[in-house]
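Enquirer: just need the structure, nothing else, for what follows:
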Amino acid sequence: MRTDLFALRHIGIREEDLPQMLRTIRVNSVDQLISETIPDDIRLAKPLALDTPLSEHEYLSHIQVLSEKNKVFKSYIGLGYHESITPSVIKRNILENAGWYTAYTPYQAEIAQGRLEALLNFQTVIAELTGMELANASLLDESTAAAEAMTMLFDVRSRDQKKNNVLKFFVSEEILPQTLSLLKTRSTPLDIELIVGNHESFEFGDDYFGALLQYPGKHGQVHDYASFVAKAVEKNIKVAVAADILSLALLTPPGEFGADVVVGTTQRFGIPLGYGGPHAAFFATKEEYKRSIPGRIIGVTKDTDGKPALRMALQTREQHIKRDKATSNICTAQVLLAVMAGMYAVYHGPKGLKYIANKVHSTAVTLADSLEKLGLYQTNTSYFDTISIKADSSKVRPIAEKYEVNFLYVDADTISIALNEATSIKDLQLIVNIFAEAIGKEAITINGLLSQSLLENKLVRTSTFLENSVFNSYHSETELMRYIKKLERKDLALNHSMISLGSCTMKLNAASEMLPLSMARWGNIHPFVPVEQAEGYQIILKELERDLNIITGFAGTSLQPNSGAQGEFAGLMVIRAYHESRGEGHRNICLIPASAHGTNPASAVMAGMKVVVTKTDENGNIDVADLAEKAELHKDNLSALMVTYPSTHGVFESSIKEITKLIHDNGGQVYMDGANMNAQVGLTNPATIGADVCHLNLHKTFAIPHGGGGPGVGPICVAEQLVPFLPGNPVIKTGGDKAITAISAAPWGSSLVCLISYGYIKMLGENGLTQSTKTAILNANYIKNKLSGKFDVLYTGERGRAAHEMIIDCRPFKENGIEVTDIAKRLMDYGFHAPTVSFPVAGTLMIEPTESESLAELDRFCSAMLSIREEIDAASAEDNNNALKNAPHTLEMVTNDKWEFPYTRQQAAFPLPYILENKFWPSVRRVDDTYGDRNLICTCAPIEAYAEA
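Expert: Down below sits the predicted model:
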């Protein structure tokens, strides 16, 4: 046994397991199974040309050496990114804890109450600091959130504004440059006209629907926006404000001066810089926009016993349901980072946050005072943490870099300095020494922080915040550690059992892949440092791009998109730019099969395309005749086909090359959704099937953890003709020669977690990656055959094989009164998270076991499903009092003195022997979704509720 071989640790199936599995599947070898699953004409002719795999020990040494190539300067660049201090209790118990980072999106609320509570805390923090009524459970980054605010305000325009085709959106010149770039990207396909200007001199016409302000401004000035907002309100123009979350502990919240939307990032609430991400953005608004707000919302409801429970609220507004009618394609949140940021607020409480904010402000005031005593001029009249100094940049910069310090050099004689929670008096002294040396003067000694405020009185916050019990109870490490553990115990994650979600690939997130995330030389680098300071990162990002090119067969990769849906949008925008470059900007028709993921049509509409849905045949495959007819019909305006491969139904369609040729013959490009790439790596690839661009879910196929619903990373890989159009960044050059504007805020998106996928590829190598794909297909077909005769698989390939996932049909069980939801909830009693429910077909379960699971775990899952099938057979449509309808069963329910059910407590909680060894208890009974939507509560209970209790 090669104990130094990472593939041995990543892949759950052992060599000795194969005979039994192959007998069950009825094949002689794994290779026979693969040949019966994947069409011969798309199989790769030769192995992937990847590096020799490293052992875990070699990889950790390698990553440490690379980290030392990064120069970790003290960065005071600002522009929305600030060094922060991650409390060790949060770092150890959440960021480094598989119980938190391996959980899935909380669609099954009964086994996700811990995560949901942590997210409700986050929403409360955002709503109260911003002064708004409603907040979502995080977005991707500040710039994306600002773009979502613009598009939401566009969607909620008044009837007259829509009738008169009002398209103008005012953007303050104080906005962050990366946000302006992303606004350009998002506004262009929707024909929104951006007007950038000075908010103080600007006068609204009748042709504006909205505006965006920065608070404080990009170089630190805190403006009084009250009169601007009042003028906007007079003309029924909605206002969004991009705000610094820490500053709102001291500044008047935007909600109090009339903002309609407040967005920003929570990065400075204890989240590492990570060369740009991942960081949880926030989005807060008025309750009247609850049906339009993008992203996920956590709401309070009740369970079957009438007890409080949490769940994801108002899901009907999401792109999964609304598809091409959706106003946003946002699918991934940044849950893990939102949980950390929320816990940062829990740990410090309102008094702690005020202390940190006041200290940061005092640090800025002290520095400004010291520099002014040197004879330098500071231009900001009111500021929170960022001062603007008039000095010769050409003289200051080389001295600053000599002392390993970065400032923001605005122009030849203006330097912006953004201070932060981690800035010490020693750091301040070094900054003063740098400027003194640059102007040839004696440095002034700083002995302590000044306590005066440089905020105008009318801008100072007077309202209270975070008075709820949860923010005033856990301020010692012992208390917070226990609170985090209490929440963790309510959640079923991969550290408990297999999560067999189809289309989501919940595979092992190996410890060796995760460890570098905690290393300071990866975590403490600002995304806008000169690239030569980030040599370690540059090596890794370029290598990862190269490896993804090899795996996909394409010529270029952009790592910038920081979610799968954002990757979809990026790919379509690149196709759009390609057509425009050829004088064919009129091409705007996007063909999408009926079975496609809901983000596909939503992304196409965002990219300015018109969606034409194509049929699927009785076997669940793309109806080629219908596709050909529609491609021919729209050939003059055909832009793209969006296709998932293998299909969302878990089938390698043999007609795929015919399909892609049809599109090319009619002038279009082929976008392949990479959701199911776990069935392709090493065996086939997007280039071979004839695609032109694909996005890859690094949080699926390439081992970045789902983190309870995020971080997600969705890079795009493109064919040669599309490389020039890969997205750029306004601060650090990225992308192609004809780069489209930004897709996300940071140049390389969520760079920190790209280390995980880099490690995954480097430790598996060509053989390990290919073996992983084969094993994923093996495991899926093993489960399929084990369940055969008891559960019908809805679609299979031409030779009866599934790809890496399959759909089982639960609709016939309605005869017994059993719905697919009952099976999902009953699986919780067996210690399993349900597979994907009712997607892509209502009333079905989509199962994907991944390559990481052992044969023993596959057998446990199959035993659970077969046992549930016996319970279904015993159920009656006339009697709902059975274990399936009453599932899940909580500890409180089973230990209650009163038991009035026609089955035993053992049948309820321990239906199979293996459960006795490792019982997971759902913390609430089945939640009431309808009640939660009708009575929307999305923040923690007010302090009065605790007093009454």
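
Enquirer: drop to CA atoms for contacts and neighbour counts, all remaining ones
Expert: Fine.

Enquirer: now Val837: how far from Phe528?
Expert: Computed as CA to CA, to the nearest Å, the Val837 to Phe528 distance reads 42 Å.

Enquirer: now swap in Asn468 and tell me
Expert: From Asn468 across to Phe528, the span is 37 Å (CA to CA).

Enquirer: please apply the same query to Phe554.
Expert: Applying CA to CA to Phe554 and Phe528 gives a distance of 28 Å.

Enquirer: higher neighbour count, those two?
Expert: Phe554 (25 against 21; other CA atoms under 10 Å).

Enquirer: go ahead and confirm the more buried one touches Leu722.
Expert: No: counting by CA atoms under 8 Å, Phe554 sits too far from Leu722 to count as a contact (10.0 Å).

Enquirer: how many neighbours does Glu58 have?
Expert: 13.

Enquirer: right, I mislabeled it, should have said His889
Expert: Residue neighbour count, defined by other CA under 10 Å, stands at 24 for His889.

Enquirer: now Val261
Expert: With other CA under 10 Å as criterion, Val261 counts 28.

Enquirer: now show me the structure for the sequence below, then we'll compare the two:
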Amino acid sequence: MTINQSGWRPEAPLANGAGEQPTFTGNRALMLEEPLLFEIGATDRTGVDFDAAPHATNRLCGLERGKIGLPGLSEPETVRHYTRLSRQNYAIDLGVFPLGSCTMKHNPRLNERMARLPGFADIHPLQPVSTVQGALALIHLVGEWLCKLTGMPAVAMSPKAGAHGELCGLLAIRAALEARGDARQVILVPESAHGTNPATAAFCGYAVENIPATAEGRVNLDALKARLGPDVAGVMITNPNTCGLFERDMIAISEAVHAAGGLVYCDGANFNAIVGRVRPGDLGIDAMHINLHKTFSTPHGGGGPGAGPVVFSAALAPFAPLPFVEQTSEGSFRLVEEETAEDHHAQAFGRMVAFHGQMGMFTRAASYMLSHGADGLRQVSGDAVLNANYVLRSLEDVLDAPFAGAGPCMHEALFSDHGMAQGFTTLDIAKGLIDEGFHPMTVYFPLVVHGAMLVEPTETESKAGLDQFIGALRSVAERGRAGDETLKSAPHFSPRRRLDETAAARSPILAQRYLADQDD
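Expert: Model prediction:
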């Protein structure tokens, strides 16, 4: 690509696919070939007019401000650039988002409107408590719902996301063990757990040991019991697990861990599959985070915003972190921010954050809970499980389903690339699905299945929409089984062809200037 005074041009006419007539621009009708901002504009010009400014210096160190090397663009150029890029994005508003373990479901616009109401959207964390009583009441309401849905007596609303919630739960476990003079060193993590679980345990300073799975993809209870001992602080378990299966031995697991003096942490990222049907507190769980941005409507993805409240058993409730919202005997609400010896929170392990900063997440979750009600939330999980099993049984004849014999799956269906023609892999299936107009499913996860493909359709997909997705995935899988060589070069119709992902991971080009250096 080159830049000249007349703007960006491709160095040569680009072909858009095998056998297609190339175009001068590289565009394919309304699928526009969009360059980088640095290739559209130039650093020696600007898209707006400024009056001559006095010579400025940096007040902090007296150094003159240098050029920052950003391209100058007019308003139309800027607007068109980002609008064109937005048309190359896949989104839940365009079609099914089949990522497994991510619960990428439609988020009702009603909830978005509620989150933008004055009093929720424009408050400040340092406002006097008397001026934010409505916001505190809403946070308290969401916490009450979470306690009722999980059967747990206490909740910490401050964690910002799932992994942050995991950290909160483990810090509470560590505080409880230290309070009884029993500082243990090991956390057990089944191989069917989410990858953040062992990372969080290691971050907390624990040694992490793996517990194997059975042939049907669930925790090996005998192996777990054999490893329990006085050095084991607890177990981190994902239920439903990443194989899309409910851990049937959960009560037995909890009883064994408690008998050995440990505590049980549950990863609640998959709560969407059991909400309204199973109360984790009844399973013997001591702490569990809940992703509001998965189960209760907040838009998910893009690195935030998120919210990962943690519910606690009676054993861990005294160690829950500050701050938290508490209702007074007069009916008003206060924000508890300090430990005091006479209060029930005197053993709080400390703070996770300075403030409750995710008000939009709480508001959306409250809107979702209240609009569905208890019966509606029960239907949410039922429909999610029904859709996943429909996908599993509709494709198990053309895609290997390693745990199909273990009974119905929960919210996600797991497949592998076993049975594809020689040389064809999960990556080929995923890239072929892009040509069919769908975002690929989660690939190569969980690690316990070679060539894994994890599909989570969620409850918000209709049968007609699922049938279209199933037909597309079936078509691509059949091509892979037949050894269709065109699948090896897919996608053919996307804005970019298949990248060298190994080279991209090992030698990333993170800024435009590196491209310029290579051109030189």
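
Enquirer: map Leu263 of the second structure onto the first structure.
Expert: Here Leu263 of the second structure is matched to Gln669 in the first structure, going by TM-score structural alignment.

Enquirer: give the aligned range of the longest helix belonging to the second structure in the first structure.
Expert: Scanning the second structure for the helix with the most residues, using DSSP state H, yields helix 359-395. Mapped onto the first structure using TM-score structural alignment, helix 359-395 of the second structure spans residues 751-787.

Enquirer: measure Ile68 of the second structure to Arg364 of the second structure for me?
Expert: Ile68 of the second structure is 40 Å from Arg364 of the second structure, by CA to CA.

Enquirer: who has more neighbours, the two?
Expert: Arg364 (27 against 7).

Enquirer: next, count neighbours for the nearest residue to that one once chain neighbours are set aside.
Expert: Spatial nearest neighbour of Arg364 of the second structure, excluding adjacent residues (CA to CA, 6 or more residues apart in numbering): Asn111 at 4.8 Å. By other CA under 10 Å, 21 other residues sit near Asn111 of the second structure.

Enquirer: again, but for Pro705 of the first structure
Expert: For Pro705 of the first structure, using other CA under 10 Å, the count is 29.

Enquirer: in this structure it contacts Trp100, no?
Expert: No: counting by CA under 8 Å, Pro705 of the first structure sits too far from Trp100 to count as a contact (9.5 Å).

Enquirer: all strands of the stretch 301-450 of the second structure, in order?
Expert: 310-312, 324-327, 333-336, 413-415, 442-443 (DSSP state E, counting those that start in this stretch).

Enquirer: TSV for these, including mean neighbour count?
Expert: Converted to TSV, these look like this (neighbours: other CA atoms under 10 Å):
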stretch	mean neighbour count
strand 310-312	30
strand 324-327	19
strand 333-336	16
strand 413-415	29
strand 442-443	21
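
Enquirer: closest to Gln133 of the second structure out of those?
Expert: Among the strands of the stretch 301-450 of the second structure, the nearest to Gln133 of the second structure by CA to CA is strand 333-336 (6.3 Å).

Enquirer: just to revisit the earlier point, between Phe554 and Leu722 of the first structure, which contacts overlap?
Expert: The contact sets of Phe554 of the first structure and Leu722 overlap at Val693 (CA atoms under 8 Å, 6 or more residues apart in numbering).

Enquirer: the helices in the stretch 401-550 of the first structure, which residues?
Expert: 425-439, 477-488, 511-514, 520-523, 535-552 (DSSP state H, counting those that start in this stretch).

Enquirer: ditto for the second structure
Expert: Using DSSP H, helices in the second structure cover 37-40, 75-86, 109-115, 133-150, 162-179, 196-203, 221-227, 250-259, 292-295, 359-395, 426-435, 463-482, 501-506, 512-519.

Enquirer: what's the fourth one aligned against in the first structure?
Expert: Residues 535-552 of the first structure are where helix 133-150 of the second structure aligns, taking TM-score structural alignment as the criterion.

Enquirer: have a look at how far, on average, that stretch is from the second structure.
Expert: Aligned to the second structure and superposed, stretch 535-552 of the first structure gives a mean residue distance of 0.8 Å (mean CA distance after the TM-score superposition for the first structure).

Enquirer: in that stretch, which residues are buried?
Expert: For stretch 535-552 of the first structure, burial by neighbour count (16 or more other CA atoms under 10 Å) applies to 535-538, 540-541, 544-552.

Enquirer: got it, and stretch 609-621 of the first structure?
Expert: For stretch 609-621 of the first structure, a neighbour-count test (16+ other CA under 10 Å) marks 609-616, 620-621 as buried.

Enquirer: chain center to that stretch, what's the gap?
Expert: Taking CA atoms, centre = their mean, to the nearest Å, one finds stretch 609-621 of the first structure lying 28 Å from the centre of the chain it belongs to.

Enquirer: residue range in the second structure corresponding to that stretch, please.
Expert: Under TM-score structural alignment, the match for stretch 609-621 of the first structure is residues 206-218.

Enquirer: returning to that earlier point: would you turn the helices of the second structure into a markdown table with distance to Thr103 of the second structure?
Expert: As requested, these are exported to a markdown table (distance: least, CA to CA, whole Å):
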| stretch | distance to Thr103 of the second structure |
| --- | --- |
| helix 37-40 | 33 |
| helix 75-86 | 22 |
| helix 109-115 | 17 |
| helix 133-150 | 18 |
| helix 162-179 | 13 |
| helix 196-203 | 17 |
| helix 221-227 | 28 |
| helix 250-259 | 23 |
| helix 292-295 | 5 |
| helix 359-395 | 9 |
| helix 426-435 | 18 |
| helix 463-482 | 15 |
| helix 501-506 | 25 |
| helix 512-519 | 34 |
